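*Asks:* quick one, what's the 3D model for this:
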Amino acid sequence: MEKVKPKKHLGQHFLTDLSIAERIAQAVKGHGGVNQVLEIGPGMGVLTDFLLKNPQELYLIDIDKESIAYLHQKYPQLGDRIIEGDYLKYDSHQALPEKYAIAGNFPYNISSQIFFKILEEKNRVTEVVCMLQKEVAQRIASPKGNKDYGILSVLLQAWYDIDYLFTVPPGVFNPPPKVNSGVIRLTRNSVAKLDCDERLFFKVVKGGFATRRKTLRNALKPFGLSEEFKSHPMLDMRAEQLDVADFVFLTQQIEKSRGANQTV
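*Replies:* Now for the predicted structure:
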């Protein structure tokens, strides 16, 4: 089999260090007894080799036709569990079970988009073990009050417990990226539903961080805060100082403000 060439337009950086691939695979714990794992962007199967040693049933998805052809040759036993497609656009109900975990070396240029898709699938995706740009990994795992803390931190931490596992240097990839990578694990928590309108919660979080330097009183003006709530001390804070529970509280207050305005 001829080797697959990494493609710049797909953001491909193939992992070459087997010990790191093994560590990533071993970090997949099968949370909640889930027995299926989807690997996103397997490339030439360096991580795949170790995921196949895990007890879970493995699925692969890759947008690269060359990788798909290579993977079919390398893993004929996987058959139709090798999926040619873009995870961002793929209807996971087509081939994946009701509950599944995710593993992979995410392309840097679409890693945030993958996480927003995972949020859409949060009631199905029980666990994520992935490698991505270190800055993004740190941001996702960051607690409130940290300069790295942002929109993805809050949204993902609402439904997942997040652990930053380890840092990976550029030299273990082909081609080497210009930055370090980080491996994180997301484990689905027990929250079935937030105590607020979840779509509004997303908008409030994004609105709060849209102008990070502004206080929430100013950042959230477009949401139509009630006169009574405008004096609340939480609005003197900035978005990075609030945790998930605080944003849920803010969303509840905005819901009340809107209800009051509609009544008037």
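*Asks:* for the rest of this, base every contact and every neighbour count on C-alpha atoms.
*Replies:* Will do.
*Asks:* tell me which residues touch the residue nearest the centre of the chain, please.
*Replies:* Centroid check for the chain by CA atoms, centre = their mean gives residue 115 as the closest residue, at 2.8 Å. Residue 115 makes contacts with 152, 156, as judged by CA atoms under 8 Å, 6 or more residues apart in numbering.
*Asks:* since we're on residue 23, how many residues are nearby?
*Replies:* The number of residues packed near residue 23 is 15, by other CA atoms under 10 Å.
*Asks:* return the set of buried residues in the helix or strand hosting it.
*Replies:* For residue 23, the element it lies in under DSSP states H and E is helix 18-26. Counting neighbours by 16 or more other CA atoms under 10 Å, one finds that the buried residues in helix 18-26 are 20, 21, 22, 24, 25.
*Asks:* need the contact partners of it.
*Replies:* Identification of contacts with helix 18-26 by CA under 8 Å, 6+ apart yields 15, 46, 47, 50, 51, 54, 103, 129, 130, 183.
*Asks:* now do the strands in the stretch 101-250 of the chain.
*Replies:* For the stretch 101-250 of the chain, applying DSSP state E, counting those that start in this stretch gives strands covering 125-133, 160-168, 173-174, 181-188.
*Asks:* doesn't residue 59 belong to a helix?
*Replies:* No: using DSSP: H, G, I helix; E, B strand; the rest coil, the secondary structure at residue 59 is strand, not a helix.
*Asks:* neighbours around it, how many?
*Replies:* 25.
*Asks:* surely it and residue 41 touch.
*Replies:* No: assessed by CA atoms under 8 Å, residue 59 is found out of contact with residue 41, at 10.9 Å.
*Asks:* how far does stretch 163-181 sit from the chain's center?
*Replies:* Relative to its chain's centre, stretch 163-181 lies at 18 Å (CA atoms, centre = their mean, to the nearest Å).
*Asks:* second input sequence below; structure requested for side-by-side comparison:
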Amino acid sequence: MDLCNIEEIKALLGRHGFRFSKSMGQNFLIESWVPQDIADASGAGAGTGVLEIGPGIGPLTVQLARRADKVAAVELDRALLPILSETLAGCPNVTVVPGDVMKLDLPALVAQQFAGLTPLVCANLPYNITTPVLTLLLESGLFASITVMIQREVAQRICAAPGTGDYGAFSVFCQYHAGTELLFEVPPECFLPAPKVTSAVLRLTPKSAPACVHDEKRFFRVVRGAFGQRRKTLLNALTSAFPLSKDDLRACIEAAGLPADVRGERLGIEEFARLADEIGGRG
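*Replies:* Reported below is the predicted structural model:
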């Protein structure tokens, strides 16, 4: 069965009485090059185990199964489970895990499914869960790489550099935890139904916490405060985030080597780290 052939997809879904769910952000691939290229980019191969989130009817799952030693595909929509039983019948190294990835015990899942293997993530993520899922995966520290197809604008924000319009608190979070690469774009016509936006494939390569950050909790408190009110200067934005006087905050900003009127969107990880240290010294 060609899981990217639109006529075969429609026949498959019709046999099972399946209806698309907008609330679950379901868009199935209809161009075979897309799952092939995503699987190639994921690093799946001998000695790897791949966690897939939201396999749909399984086109990416099949490609991953051809490369990796093991694939665990987590699917929330129980209406897709009998379909996956059919489409993945020829993939003995795939386990479909029913459930919500946000509620699963990830360490236990990885230990059970990928013992002795290098764990990776590869997924076509529903747009509406991108941020919480990536946050969960990065904070877990379980995976050697995370390759996902997401909305292009979100991928651009994740990879954005300081001083650009796309740069924000989530950019800093992702770049703190991982190297970020926007690999290629996927147009709407590659999906059924076609979404209204272009997708992009993003690879995150987790790394050790930056050595310049000495207090992670305070670092991210500064980051959130800085971007909480983007139109304000860093000084004014931080006034509502920390119980320090404006004079004290101004002194911290200057001691960190930053202009008094700088805005948070201009700061990179090292600058945020210096500022967090200065604020900590007065807190």
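*Asks:* overall similarity of the pair, as a TM-score.
*Replies:* TM-score for the superposed chains, counting by TM-score structural alignment, normalised by the length of the first structure: 0.88, backed by 256 aligned residues with a CA RMSD of 2.3 Å.
*Asks:* before we move on, the earlier item: to which residue of the second structure is the residue nearest to the centre of the first structure aligned?
*Replies:* Aligned by TM-score structural alignment, residue 115 of the first structure pairs with residue 134 of the second structure.
*Asks:* quick one, helices of the stretch 101-250 of the first structure?
*Replies:* Counting by DSSP state H, counting those that start in this stretch, the stretch 101-250 of the first structure has helices at residues 111-120, 134-141, 151-159, 198-210, 216-219, 244-263.
*Asks:* contact partners for the counterpart of residue 155 of the second structure in the first structure?
*Replies:* Alignment note (TM-score structural alignment): residue 155 of the second structure maps to residue 137 of the first structure. Contacts for residue 137 of the first structure (CA under 8 Å, 6+ apart) come out as 131, 164, 181, 182, 183, 184.
*Asks:* which contacts among the residues you listed does the second structure share?
*Replies:* Checked against the second structure using both residues aligned by TM-score structural alignment, their matches' CA atoms under 8 Å, the contacts of residue 137 of the first structure keep these contacts: 164, 182, 183, 184.
*Asks:* if you count neighbours, what's buried in stretch 252-261 of the first structure?
*Replies:* Neighbour counts over stretch 252-261 of the first structure (16+ other CA under 10 Å) mark 252, 253, 254, 255, 257, 258 as buried.
*Asks:* so the next helix or strand after the helix holding residue 23 of the first structure corresponds to what in the second structure?
*Replies:* Later in the chain than helix 18-26 of the first structure, the nearest helix or strand by DSSP H and E is strand 36-40. Aligned using TM-score structural alignment, strand 36-40 of the first structure spans residues 49-53 in the second structure.
*Asks:* tell me which element residue 26 of the second structure falls in.
*Replies:* Applying DSSP H and E, one finds residue 26 of the second structure in no helix or strand.
*Asks:* please report how far whatever residue of the first structure lines up with it lies from residue 83 of the first structure.
*Replies:* Residue 26 of the second structure maps onto residue 12 in the first structure when the alignment is built from TM-score structural alignment. In this view, residue 12 of the first structure and residue 83 of the first structure are 18 Å apart by CA to CA, to the nearest Å.
*Asks:* could you do residue 5 of the first structure as well?
*Replies:* 19 Å.
*Asks:* same deal with residue 197 of the first structure?
*Replies:* 35 Å.
*Asks:* please say which of those two ends up with more neighbours.
*Replies:* Shown here are residue 197 of the first structure and residue 83; by other CA under 10 Å, residue 83 has more neighbours (21 against 13).
*Asks:* so what corresponds to the more buried one in the second structure?
*Replies:* In the second structure, residue 83 of the first structure lands on residue 97 (TM-score structural alignment).
*Asks:* ok, the spatially closest residue to residue 160 of the second structure that is not a sequence neighbour - contacts?
*Replies:* Setting aside the residues directly before and after it, residue 160 of the second structure is nearest to residue 167 in space (CA to CA, 6 or more residues apart in numbering), at 5.0 Å. Residues near residue 167 of the second structure by CA under 8 Å, 6+ apart: 157, 158, 159, 160, 161, 265.
*Asks:* before we move on, back to that, with the first structure overlaid, how far apart is the match of strand 36-40 of the first structure on average?
*Replies:* Mean deviation of stretch 49-53 of the second structure relative to the first structure after superposition (mean CA distance after the TM-score superposition for the first structure): 0.8 Å.
*Asks:* centre of the chain versus that stretch, how much separation?
*Replies:* Centroid separation between stretch 49-53 of the second structure and its chain, computed with CA atoms, centre = their mean, is 13 Å.
*Asks:* mind listing what the alignment partner in the first structure of residue 261 of the second structure touches?
*Replies:* Aligning on TM-score structural alignment places residue 261 of the second structure opposite residue 236 in the first structure. Residues counted as contacts of residue 236 of the first structure (CA under 8 Å, 6+ apart) are 215, 216, 217.
*Asks:* wait, the second one touches residue 238, no?
*Replies:* Yes: the pair formed by residue 216 of the first structure and residue 238 meets the contact definition of CA under 8 Å, at 5.5 Å.
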